[in-house]
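**Student:** Predicted structure and sequence below. I'll ask about it afterward.
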Amino acid sequence: MNLLYANDRAGQYPRSWYAATTPPLAPFPALKGETRADVCVVGGGYTGISTALHLARAGRKVVLLEAHRVGFGASGRNGGQVLGGQRLDQIALERMVGTDDAAKLWQLALASVQIVRDLVAEGEIDCDLQPGALHTDWWDDEAAETRAYAEHLAERYDYTELEILDRAALGQVLHTDVYAGGLLDHGSAHLNPLAYALGLARMTAAVDVTIHETSRVHRAAPGLVTTDKGRVIADQVVLACNGYLGRLQGQTAARVMPINNFIVATEPLPEGAALHKRVCVADSKFVVNYYRTTPDNRLLFGGGETYGYRFPLDIAALVRKPLAQTFPHLSDVNITHAWGGTLAITMNRMPVFAAPEPGLWTASGYSGHGVAMATLAGKMIADAIQGDSASFDLMARVPSPRFPGGTALRWPLLAMAMRWFALRDKLGI
């Protein structure tokens, strides 16, 4: 199934709260005929736009191709969480890659948050960037592990932006008593993801990157990239497609699994009805619930699992279940917007950075942790193309196992695993 068109209308943003409230960019023309560039970037999300921006600033001629609209995919419809740290915690990374590389990965994660702040400030991007990200634990044993992890980060990495919250302290942040504890990261942030993506695209167009929308790529290899009505001749090609990679690059596709996730927006709520502070929140469930409030005090809540590539007919009903579990007093709240999106996960939840052949670069599989890291990935790819590949090589050294069963069986196997973990979430085991 081609996920580019499985659940969305060609060339149109989903009917999300973001799309309803974010001023759009004028469309960029589709590619027609032949053009030449130093680098062709495939994909108009954070990775692709950031790559194009940083390459153009370095003097390279860049053409960016997007099958729909810039910011159409996960970059324009996610939870907006700009999170510090890697997707895998530092203790696990220390075991996986050793303490030296784990320390370097931690520094990259800090840099990923900072580059978002810097670009927002530089481009004067109106995306409601706000500080603070809260992790919440449902069970006492999880809360104890979280406290120990915060102590580890303070001792080994000298990270002092974390505030441990017990059940009582959480009540000062959230209008719910369902959690056993939490960890507030003052160094992380959240934003309107579509407004951020469009702001980056505006900056990129301003440095003479040629952007073509509604230009689906059928073949991409160093030397030649082809679309329905045109082609780009370029020695260097960047695949920045994440959950929409399809069959463009088999080695990466075997390590990256597209999955769907869903978000709702409520009607404007009374002050403090959900959150007492404007932080973003993600909980400890395997099928993560994540949420935050908007400037007009709507609750944006993401969650719910499905086991197919088609979006459910009633997304609002699906997400209402975890919303009501988290905020029982909001079980009947009016939902004004409900949408789905396709992201990409990996076996170990760390992104896949790879150069499968000379002149071909890929980064994808951010596993729900991509706002900051995908932005930095673009700069890392641009630096590598310019000859400084240290950061790219560091990410590429992280093991990236294939999904079992190949592309044919990986989804059924994942669906079975998700059902099991969803059951564990419900049973609290």
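**Tutor:** Sure, I can see it.

**Student:** can we go C-alpha only for contacts and neighbour counts from here?
**Tutor:** Will do.

**Student:** show me where this protein has helices.
**Tutor:** 17-21, 46-57, 90-97, 99-122, 140-157, 167-170, 193-206, 250-253, 315-326, 370-385, 390-397, 406-427 (DSSP state H).

**Student:** Lys277: which of the ones you listed is closest?
**Tutor:** helix 167-170 (10.6 Å; CA to CA).

**Student:** quick one, what contacts the nearest residue to Thr407 once chain neighbours are set aside?
**Tutor:** Once flanking residues are discounted, Thr407 sits nearest to Ala254: 6.1 Å by CA to CA, 6 or more residues apart in numbering. By CA atoms under 8 Å, 6 or more residues apart in numbering, the contact list for Ala254 reads Arg402, Phe403, Gly406, Thr407.

**Student:** Next up, a structure to set beside the first:
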Amino acid sequence: VPLPIASRWGDKVTDPLNNSYYRATANAWDTQPSFVGERDYDVAVIGGGFTGLSTALACAEKGLKVALFEAQSISFGASGRNGGQLIPGLRWSMREIDAEFGRERAQAIFDLAYGAVRRVNDRISQHGIDCDLKPGHLEAAYKPEHFADMQREADFLAREFGWNSEIVQPQGMGRHINGGGYHGGIYDSRGGHFHPLNYAVGLAQAALKAGVEIFEYSPVQRIDGDRVFAEQGKAKAQSILLAADNWMGDLDRELGGYTVPIMNYNIATAPLANADELLPSDAAIADSRFVLNYFRLSADKRLIFGGGEKYVQTPPTDIAAFVRKHMVEVFPSLADTPIDYAWGGAVAVTMNRLPHLGRKGNVFFAHGFSGHGALVTTLAGELLAEAVTGTMERFDVFAHLPNRPFPGGRLFARPLATLGLLWYALRDRL
């Protein structure tokens, strides 16, 4: 595995988990200065991932004076490390949402969650973001009963919400994947995949052009009323928008109790001569297990493969070996293929796996996208910008989703959550 290349971006601390293909192929980015002194803004955004960048950009487009504070480099966390899969919707099926909330609320949730596809595509087109965007996402059935459930959901989406996708019978899976022994799947042409870090860079560059002041390596130590205190200064802002995801508890202890971190790991192989044979349609693929495998081809024909969640934050001694065994279960022919990059990071997961948005006075927040945020985070940022300017209707659709903190407090929340997650992971094997 190549040496970590985080220093390419001027990172002050090299992260051994961020030896990623994305960092090695990132578009040019000029590191922004740290925050120093005292300044006044209309809006202070804390967090430089998809949510924070989208929030800052949307606020600036509304004519607000915006500062964005990032503790490390732009998109240092999950936004710059994820699998790059663009999966429409939320973690809940629309049948579950419809049954839980009724048709009127379900329609509003659908319009936002599935409309997020259009918002990401519009941002990429509007700002000319070079991020290897490709169409097509396939959910692959790990068990026959999973396929039956997928078909019911696809039929429901088409009938009740006009969202059409393709039901792929087991014998037709070879059009998309040759491997894995899957029992059919659902192909959605409006889903897809991209280079997530380059998307974030594009959002950041668009934000700078719109007038946002971005401050990297500027961790916020505390918030007091309308004041944001960084290491070397403080800012005053009428509204403060929290988009720190896994680090939310560092800013607001109560909000931190609504998520727990789950570690995910990815690898990128050397370029594959037979890449188009393995994945003929070039779609992103995620299987239906609770601890899922997810994979796709990069622009230069590497297999980017994620699999094997861990519920402890200590990484495997050898990330490449840890993920390889999952890859080889799907593609045995890759057993000896070189792994050029291996990396990992934490995903913030809520107890019900729905995003958590809300307001506490002049502080607005969005986090807990639960591994399903590559599309919805861009939308969430725009909802935060709407809320700050007094338009609450769409923001409230997500803010009224039921969320509650994990039981057990700071000491026991993670162990209790881990027990539950392990149970669901065990069901994959039964």
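**Tutor:** Cool, got the structure. Since we're looking at a predicted model, the values are computed, not measured.

**Student:** follow-up on the earlier one: list only buried entries from the contacts of Ala254 of the first structure.
**Tutor:** Neighbour-count burial (16 or more other CA atoms under 10 Å) is assigned, among these, to Arg402, Phe403, Thr407.

**Student:** what do we get in the first structure for Gly381 of the second structure?
**Tutor:** Residue pairing (TM-score structural alignment): Gly381 of the second structure is matched to Gly378 of the first structure.

**Student:** thought its match was touching Ile49?
**Tutor:** Yes - with contact defined as CA atoms under 8 Å, Gly378 of the first structure counts as touching Ile49 (7.2 Å).

**Student:** higher neighbour count, the two?
**Tutor:** Of the pair Gly378 of the first structure and Ile49, Ile49 is the one with more neighbours under other CA atoms under 10 Å, namely 33 against 27.

**Student:** Look up how far Leu134 of the first structure lies from Val178 of the first structure.
**Tutor:** The spacing between Val178 of the first structure and Leu134 of the first structure, counted by CA to CA, to the nearest Å, is 14 Å.

**Student:** who has more neighbours, the two?
**Tutor:** Using other CA under 10 Å, the more surrounded residue of Val178 of the first structure and Leu134 is Leu134, with 27 against 18.

**Student:** Tell me the counterpart of the more buried one in the second structure.
**Tutor:** By TM-score structural alignment, Leu134 of the first structure lines up with Leu138.

**Student:** likewise Val333 of the first structure?
**Tutor:** Aligned by TM-score structural alignment, Val333 of the first structure pairs with Thr337 of the second structure.

**Student:** How about the contacts made by that match?
**Tutor:** Residues in contact with Thr337 of the second structure, defined by CA under 8 Å, 6+ apart, are Thr269, Ala270.

**Student:** just Arg175 of the second structure next, same as before
**Tutor:** Contacts for Arg175 of the second structure (CA under 8 Å, 6+ apart) come out as Leu279, Pro280, Ser281.

**Student:** would you list those in CSV and tack on distance to Ile267 of the second structure?
**Tutor:** Output for these, formatted as CSV (distance: CA to CA, whole Å):
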residue, distance to Ile267 of the second structure
Leu279, 17
Pro280, 20
Ser281, 21
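
**Student:** Mind giving me the PyMOL select for these, buried ones only?
**Tutor:** Only the buried entries of these go into this PyMOL selection, using 16+ other CA under 10 Å:
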select buried, resi 279+281
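
**Student:** Now do the end-to-end distance for stretch 125-133 of the second structure.
**Tutor:** Distance between the two ends of stretch 125-133 of the second structure: 10 Å, counting by CA to CA.

**Student:** that older thread, with distance to Gly123 of the first structure as extra columns, can I get the buried ones among the contacts of Ala254 of the first structure in TSV?
**Tutor:** Listed next are those as TSV, based on distance: CA to CA, whole Å:
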residue	distance to Gly123 of the first structure
Arg402	38
Phe403	39
Thr407	40
